[in-house]
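[1] this one's sequence-less:
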């Protein structure tokens, strides 16, 4: 049997699952189908998602809607300055009846963990997520325990200049596959939201449209999407420019290029294609690479915007000539 029919079946399955998820989440987050698609491309590769925007734009609602659309477990953690690392990962507790210590699992032992306003947690608490986000394991009292698969962290944060926030460490930002901003709704969409406003929380009433087992199969199957060598080279060339750019003190890591590869495959599959194009990479550079770079002190003083710099870097790299098929 040739690989082509198998790949088309994979694309069809990914497209079916993603469209069902987009339609379901769109019932809550209106007028943001592109952003919803981008978020689901992140999750369909078992990546972690950072929603970065001002208050009131629907960050938490999007996270809850995605979690409710998956027939698996999900838990929410409200990050505060006094939150402890063990409040997230779990803690050893003494059982008086047995006279033994037992591990009490924290909220990371689920399929989807929503970290609400993650940058209000202290750096010590934020670091508790480093191991589980990368290795899908939690080590406590010398014992390593795996979390359920698939495992996603969907975190929300307010801009860093808001009071009471701590900047996320670079090593933690690098563990998020994507950073997205929803932005304000357009005028017509906001009017329709006001007209249909109901106190009932629709996002809590969403019926699941997929389950962890199906998502796990999709995550594994996305690796079969074709990526030409020229696309691999294109991704690395863009990353290399960020590592050498004088306005950046930190460039894109190899983890970042690997993430781009997987997310680009998912992006192509949700567009009903079994191959990746340069346009897929260009569309994803901002969300996948933008939070992985850091401006130099001089660039910050000049007021350089990371988004503009990343766009200029991408435009400076020649686009490969390939059909991708």
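    Received, thanks. Bear in mind the structure is a predicted one, so any value in this text is a computation, not a measurement.
[2] from here on, contacts and neighbour counts on C-alpha atoms
    Noted.
[3] contacting residues around residue 174?
    253, 255, 256, 291, 292 (C-alpha atoms under 8 Å, 6 or more residues apart in numbering).
[4] ok, and here's another one to check against it:
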């Protein structure tokens, strides 16, 4: 990757985060992880308490990149056709014909709010679109426009009336992002920003073609064989007889960790992947892919604690 390309990309990322931070206070790591997911052409699962700005963040990202944005509020009575779209009967010149009415999944950035409140059938319809990048209704297949990014959210504190995502479906998310409450200083800044008549506004930073180019460049960031071997050791360690882990990560995690590390290096203005990039991205890549044993959960261990121990041992 040439120095000129890296400099131009660094300017774009600097402008992107600068505009985002005019609207979102704090949450820098979560913002980076969302952009990393988009650069890797993947999807993200966000787990956080209500009111932390998930919808505002992702809709602002769509505006900064001039992308189509849609929001799906997942509820138990949501049907697959409410997401993918359906055929409607129309009459024109005395003739009746079916026309396909596209659903909210036909956008560049889709927010699936509280995905675990939708029924398994509806979850499957969305996850099929995520994996295959197209929607099949009846006998016709409709491709989804690139780039296509799904940000699904779930609320960790209210599990009544929910349908937890199966492990095989969780594996389709590149990252699991966690958003925490702001610090007192950050909360004061939020209050000052959103209790006046002056509403923060943002300007376009890049367009669809520039984003697609950045996605291609992300895959060109070099990574050494030594670091590739470290990634494989980390992932295979989750499958060994570690007493805290019931089920380990699949090869999809190896691919995801390398791509995420490349994207992180790219965002930070480096033309190569470092060990720091691999270790930093191991947490969001693995925290939803490893299943802890009941005994580990009883002791109060979290996925991040187990991942930390693996990184130290490899």
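    Structure received. Because the structure is predicted, anything quoted here is derived from the model rather than measured.
[5] most neighbours among the contacts of residue 174 of structure 1, which one?
    The most neighbours of any of the contacts of residue 174 of structure 1, using other C-alpha atoms under 10 Å, belong to residue 292, which has 25 neighbours.
[6] secondary structure class for the counterpart of that one in structure 2?
    Matched across to structure 2, residue 292 of structure 1 falls on residue 289, judged by TM-score structural alignment. Taking DSSP: H, G, I helix; E, B strand; the rest coil as the rule, one finds residue 289 of structure 2 in the coil state.
[7] counterpart of residue 215 of structure 2 in structure 1?
    Under the alignment (TM-score structural alignment), residue 215 of structure 2 maps onto residue 219 of structure 1.
[8] same thing with residue 67 of structure 2?
    Mapped onto structure 1 by TM-score structural alignment, residue 67 of structure 2 lines up with residue 72.
[9] report the secondary structure state of its match.
    Secondary structure of residue 72 of structure 1, reduced to three states by three-state DSSP: coil.
[10] that one contacts residue 213, correct?
    No - using C-alpha atoms under 8 Å, residue 72 of structure 1 is not in contact with residue 213, being 9.2 Å away.
[11] among the two, which residue is more densely surrounded?
    Set side by side, residue 72 of structure 1 and residue 213 show unequal neighbour counts under other C-alpha under 10 Å, the larger going to residue 72 at 18 against 13.
[12] list the residues that contact that one.
    Residue 72 of structure 1 neighbours (C-alpha under 8 Å, 6+ apart): 110, 111, 112, 211, 212.
[13] go with 10 Å
    The contact partners of residue 72 of structure 1, taken as C-alpha atoms under 10 Å, 6 or more residues apart in numbering, are 110, 111, 112, 148, 149, 150, 208, 210, 211, 212, 213.
[14] taking those, tell me the two that lie furthest apart.
    Comparing all pairs in the contacts of residue 72 of structure 1 by C-alpha to C-alpha, the longest separation belongs to 148 and 208, at 17.9 Å.
[15] the helices in the stretch 51-200 of structure 1, which residues?
    Secondary structure of the stretch 51-200 of structure 1 (DSSP state H, counting those that start in this stretch): helices located at 59-68, 86-89, 123-126, 130-135, 170-173, 187-195.
[16] please identify the most buried of these.
    The highest mean neighbour count among these belongs to helix 59-68 (a mean of 24), with neighbours defined as mean count of other C-alpha atoms under 10 Å.
[17] mean per-residue distance, it to structure 2?
    If you overlay the two and look at helix 59-68 of structure 1, the average distance to its match in structure 2 is 1.8 Å (mean C-alpha distance after the TM-score superposition for structure 1).
[18] so which elements touch that helix?
    helix 3-26, helix 33-43, strand 49-52, strand 74-78, strand 112-116, strand 152-157, helix 202-205 (3 or more C-alpha pairs under 10 Å, 6 or more residues apart in numbering; DSSP states H and E).
[19] what's the fifth one aligned against in structure 2?
    Counting by TM-score structural alignment, strand 112-116 of structure 1 lines up with residues 109-113 of structure 2.
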